[in-house]
Structures are given as structure tokens and as C-alpha cells.
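Novice: sequence unavailable; structure follows:
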């Protein structure tokens, strides 16, 4: 299965609580944090929810 790299590029302060929880669930804590995840529908849905805060690259 393919993998994606998710990078936090903007601050999540001032966002809704569910968006902050999504950032935490992806394992991102600070700006420029990167995490690698399997490319599955659940992760893609989480990324879509916070697409204005992250950058996604396929590996």
C-alpha cells in the first residue's frame, strides 16, 4: 500500500476543537512536524478536514 507524508505548515491555534483533535490524531504537534501514514480512506478524510493546515506528499 502507498504511503503519504503529512507536514503541518500552519498553526492550528484558533481552529475548531475537532480540527485540533484531528491534527493531534495525525501525530502533529508543532509547525514543520512530519509524519508518514498509510494511504487509506480514513487518513485521507482526516487530511481533507485540515487541508488548510497541512501539506501532503505521496511517497
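Specialist: Received, thanks. Predicted model only: the values in this text are computed from it and were never measured.
Novice: alpha carbons only for contacts and neighbour counts from here, please
Specialist: Will do.
Novice: list the contacts of stretch 49-59.
Specialist: Contacting residues not belonging to stretch 49-59 are listed as 2-12, 19, 22-23, 47 [Cα atoms under 8 Å, 6 or more residues apart in numbering].
Novice: what are the buried residues along it?
Specialist: For stretch 49-59, burial by neighbour count (16 or more other Cα atoms under 10 Å) applies to 50, 53-56.
Novice: then stretch 27-40?
Specialist: So, applying 16+ other Cα under 10 Å, buried residues of stretch 27-40: 27-28, 34, 36-37.
Novice: how many other residues sit next to residue 2?
Specialist: 9 (other Cα atoms under 10 Å).
Novice: below is structure B, check it against A:
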């Protein structure tokens, strides 16, 4: 499968609990961290849910 690189650019402080849990489930530990995930439908749905706090790196 294809992989995508995701970078967290905004903090999860003062966000709803479900968005905080989604950021944690994606594997983010700190701001500006870049992670690489497989582009499964589940991961893409999580990315869409918190798209305002992350950016996709090509």
C-alpha cells in the first residue's frame, strides 16, 4: 500500500476529546512531529477528522 507522511502543525490543547484521541491514535507525541502511515481507509478517515491540525507532506 501507499504511505503518507503527516505532520502535526497545531496543538491539541482546548480541542474536543475525540480530536485529542485521534491525534494520539495516529501516533503524535509532540508538535511538528512527522510520522509515516499506510494510506488505509481508516487512517485517511482519521486524517480528515483532524485535518485542521495536521498537514500532509508530499
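Specialist: Looks like it arrived, so ask away. Note that the coordinates shown come from a computational prediction; the quantities given were computed from them, not determined experimentally.
Novice: what does the superposition give as a TM-score?
Specialist: Once the chains are laid over each other, their TM-score by TM-score structural alignment, normalised by the length of the second structure reads 0.94; 58 aligned residues with a Cα RMSD of 0.8 Å.
Novice: can I assume residue 55 of the first structure sits in a strand?
Specialist: Yes. Following the definition DSSP: H, G, I helix; E, B strand; the rest coil, residue 55 of the first structure is counted among the residues of a strand.
Novice: only the buried subset of the contacts of stretch 49-59 of the first structure, as a ChimeraX command please.
Specialist: For the buried members of the contacts of stretch 49-59 of the first structure, the matching ChimeraX selection, counting by 16+ other Cα under 10 Å, is:
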select :4,5,6,7,8,12,19,22,23,47
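Novice: out of the contacts of stretch 49-59 of the first structure, list just those in strands.
Specialist: 3-8 (DSSP state E).
Novice: just put these in JSON lines and tack on distance to residue 43 of the first structure.
Specialist: Written out in JSON lines, the entries for these read as follows (distance: Cα to Cα, whole Å):
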{"residue": "3", "distance to residue 43 of the first structure": "10"}
{"residue": "4", "distance to residue 43 of the first structure": "9"}
{"residue": "5", "distance to residue 43 of the first structure": "11"}
{"residue": "6", "distance to residue 43 of the first structure": "10"}
{"residue": "7", "distance to residue 43 of the first structure": "13"}
{"residue": "8", "distance to residue 43 of the first structure": "14"}
